[in-house]
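# Got a predicted structure plus its sequence, pasted below:
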Amino acid sequence: MELIDLSSEIFAGMQVHSSQPPVVVEQWNDHGQKVTIGKTVHSSASVRLSMGDHSGTHVDAPRHFDPAPGAASIEQLPLERFFGPGLCLDLSHVPLRHAVSPHELQEAVERSGELLSPGDTVLLHMATNIRLRGTPAYETDFPGLSPDAVHWLADSGISLFGVEAMSPAPAGELNLQAHMICAERGITHIECLDNLERLVGRGRFTFIGFPLKIRGGTAGPMRAVAVFP
């Protein structure tokens, strides 16, 4: 069995969307204070972590993009949604800021040699990290899905989809529309994935990515993993 980590590392000062608070990691305990109980001497280390629920690799909860009363928060989503068959589509050739069409998605599926099935998790490798991560353009110049492409994925019956970028569609109006379509169609998406290039051309895998159980959360940071037999 092979496990491929699809999660970005969380660290102080990491890139986050400008709408989100910065990530702060501070030492809390550092083994400097020892406790003695009986004949046992013990010390411990821990850090204090401050971050938004949209930091690092995370999945959006409906509450984030759906203003309807009762839209689900992250802890209300069933775990089954985050464990199941996965497929990574190669769209690394698309230009920056490009809005991927349904036709381009269909071509990527055909190149993979697989078929989409209801319940799939579909990951989209657009070479965003290698081209943009660590630069200011990471927040503005990434490619993503067109509104019609989000509908196309929903029509395919997928469980969720995921991208490397901070958002599922190109920055601006298209991104707002993509989020609203997710609300309309009852699907959601993972953002800030990593290592998708390691999945391309390898066919199907098992996707595991359980979000943190944050009460009322609008998203859930997750440790996303692809499992190959």
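Arrived safely.

# For the rest of this, base every contact and every neighbour count on C-alpha atoms.
Fine.

# in the chain, which helix has the most residues?
helix 173-185 (DSSP state H).

# list the helices and strands the helix or strand following that helix packs on?
Going down the chain from helix 173-185, the next helix or strand is strand 188-191, by DSSP states H and E. Packed against strand 188-191 by the contact rule (3 or more C-alpha pairs under 8 Å, 6 or more residues apart in numbering; DSSP states H and E) you find strand 58-60, strand 160-163.

# Starting from strand 188-191, tell me the next helix or strand along the chain.
strand 205-208.

# shouldn't Gly56 be in contact with Pro221?
Yes: assessed by C-alpha atoms under 8 Å, Gly56 is found in contact with Pro221 at 6.5 Å.

# Next, the contact list for Ala178, please.
By C-alpha atoms under 8 Å, 6 or more residues apart in numbering, the residues touching Ala178 are Leu145, Ser146, Pro147, Val150, Pro168, Ala169.

# Out of the helices and strands packed on strand 188-191, the one nearest Gly201 is which?
Minimum separation from Gly201 across the helices and strands packed on strand 188-191 (C-alpha to C-alpha) falls at strand 160-163, 16.8 Å.

# What is that closest one packed up against?
Strand 160-163 is packed against strand 121-125, strand 188-191, with contacts defined by 3+ C-alpha pairs under 8 Å, 6+ apart.

# out of those strands, deepest packed?
The highest mean neighbour count among the helices and strands packed on strand 160-163, using mean count of other C-alpha atoms under 10 Å, belongs to strand 121-125: a mean of 26.

# Which strands or helices does that one pack on?
Contacts defined by 3+ C-alpha pairs under 8 Å, 6+ apart place strand 121-125 against strand 83-90, strand 160-163.

# this is the comparison structure:
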Amino acid sequence: MVGIRRIIDLSVPIRTYMPVWPTNPLPDVKPVGILSRDGYNVESIQMVTHTGTHVDAPYHMLESPITVDQLDLNRLIGYGYVVRPKFNGVEITKDDLNRMWRPEYDGNIVLIETGWWKKRAFTKEFLYDFPGLSIDAAKFLMDHNVKAVGIDTLGIEPYNHKDFEVHKLLLSRNVYIVEDLTNLSELEDGKRYFIVILPIKFQGASGSMARVVAIDFGE
């Protein structure tokens, strides 16, 4: 029997006033129950569902009935790999992915590391200048039957792509999107991990914060 060698947490911690998508309100997490006063600690939270590491459902960008509580967990839990394409500018293209693609990536979860998670801060660069997929890169992932795609930036496509065509294309084919990952440098190139992506089950919502982990079974 193969045991778990290591669990790598790929989720950003949610905290008050953390960097989020530029047009979204900042989260507010504050104590409302205090142990010394009330006999317990408890917090209230106010934030949008696409805060921190989160999953986009088709309903987010399409006239689709598939909300986050209806996502197929078989597409969010399974084997996956990290990829580190080399790219120029802000677009990761089909050619960039093709140069480093391996057959074993087909049909699995793919997590894209750009290194952007290391820049996390309230800066113009982190909030607005992040890289993302081009349309042809999204089509490439669909052609390779990727179940879900994650990235370590605030969006799956560059911020200046205001039409959100990459989002729409992927979600129209039920390729689920995971954004704002972290710690991807902890994953090895070409190594297969068991990926668990669990969004909170908000009924009727367009997406949800998620705890994302990569499990190393020592294979």
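Looks like it came in fine. Here the structure is a predicted model, which is why all the values come from computation and not from measurement.

# Can you pull the TM-score for these?
The TM-score (TM-score structural alignment, normalised by the length of structure 2) is 0.91; 212 aligned residues with a C-alpha RMSD of 1.6 Å.

# follow-up on the earlier one: can you give me the buried ones in the longest helix of structure 1?
Within helix 173-185 of structure 1, the residues scored as buried using 16 or more other C-alpha atoms under 10 Å are Leu174, Asn175, Leu176, Gln177, Ala178, His179, Met180, Ile181, Cys182, Ala183.

# check contacts around the first one.
By C-alpha under 8 Å, 6+ apart, the contact set of Leu174 of structure 1 is Ser146, Pro147.

# Repeat that for the last one.
With contacts taken as C-alpha under 8 Å, 6+ apart, Ala183 of structure 1 has the following neighbours: Pro62, Phe65, Asp66.

# Let me know the closest of the residues you listed to Thr121 of structure 1.
Using C-alpha to C-alpha, the contacts of Ala183 of structure 1 come closest to Thr121 of structure 1 at Pro62, 16.9 Å.

# Residue in structure 2 paired with the closest one?
Under the alignment by TM-score structural alignment, Pro62 of structure 1 pairs with Pro58 in structure 2.

# Please tell me I have it right and its match contacts Ile177.
No: at 9.1 Å, Pro58 of structure 2 does not count as touching Ile177 under the criterion of C-alpha under 8 Å.

# Need the nearest residue in space to the aligned residue in structure 2 for Ser46 of structure 1, chain neighbours excluded.
Under the alignment by TM-score structural alignment, Ser46 of structure 1 pairs with Val42 in structure 2. Nearest residue to Val42 of structure 2, sequence neighbours excluded (C-alpha to C-alpha, 6 or more residues apart in numbering): Gly33, at 4.7 Å.

# so how many other residues sit close to that neighbour?
14 (other C-alpha atoms under 10 Å).

# Next, work out how far apart it and Met47 of structure 2 are.
Taking C-alpha to C-alpha, to the nearest Å as the measure, Gly33 of structure 2 falls 19 Å from Met47 of structure 2.

# Likewise for Asn24 of structure 2?
Separation of Asn24 of structure 2 from Met47 of structure 2 (C-alpha to C-alpha) stands at 9 Å.

# Please apply the same query to Ile112 of structure 2.
Distance of Ile112 of structure 2 to Met47 of structure 2, given as C-alpha to C-alpha: 26 Å.

# now swap in Val175 of structure 2 and tell me
Taking C-alpha to C-alpha, one finds Val175 of structure 2 at 25 Å from Met47 of structure 2.

# In structure 1, mark out all the helices, start to finish.
With DSSP H as the criterion, structure 1 has helices spanning 62-65, 102-112, 128-132, 147-155, 173-185.

# Kindly reformat the ones you listed as TSV and extend each row with distance to Pro95 of structure 1.
Written out in TSV, the entries for the helices of structure 1 read as follows (distance: least, C-alpha to C-alpha, whole Å):
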stretch	distance to Pro95 of structure 1
helix 62-65	27
helix 102-112	12
helix 128-132	10
helix 147-155	16
helix 173-185	16
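
# nearest to Phe161 of structure 1, of the ones you listed?
Nearest of the helices of structure 1 (C-alpha to C-alpha): helix 147-155, 8.1 Å.

# In structure 2, which residues correspond to the closest one?
The aligned range for helix 147-155 of structure 1 in structure 2 is 135-143, by TM-score structural alignment.

# buried set for that stretch?
Going by neighbour count (16+ other C-alpha under 10 Å), the buried part of stretch 135-143 of structure 2 is Ile135, Ala137, Ala138, Lys139, Phe140, Leu141, Met142.

# Who has more neighbours out of Val175 and Met47 of structure 2?
More neighbours surround Val175 than the other of Val175 of structure 2 and Met47, with 25 against 17 (other C-alpha under 10 Å).

# Quick check, the more buried one in contact with Asp143.
No: contact criterion C-alpha under 8 Å: Val175 of structure 2 and Asp143 do not qualify, at 11.0 Å.

# thinking again about what came up before, show me what contacts the match of Ser46 of structure 1?
Pro31, Val32, Gly33, Ile34 are the contacts of Val42 of structure 2 under C-alpha under 8 Å, 6+ apart.

# Check Val178 of structure 2 too.
Applying C-alpha under 8 Å, 6+ apart to Val178 of structure 2 gives the contacts Thr53, His54, Val55, Asp56, Ala148, Val149, Gly150, Ile151, Ile156.

# Report the buried members of those residues.
Thr53, His54, Val55, Asp56, Ala148, Val149, Gly150, Ile151, Ile156.

# Tell me which two of these sit farthest apart.
Farthest apart among the buried ones among the contacts of Val178 of structure 2 by C-alpha to C-alpha are Thr53 and Ala148. That separation is 14.1 Å.

# Just give me the longest strand of structure 2.
When structure 2 is scanned for its longest strand (criterion: DSSP state E), the result is strand 207-216.

# Quick one: end-to-end length of stretch 185-197 of structure 1, please.
In stretch 185-197 of structure 1, first residue to last residue: 28 Å (C-alpha to C-alpha).
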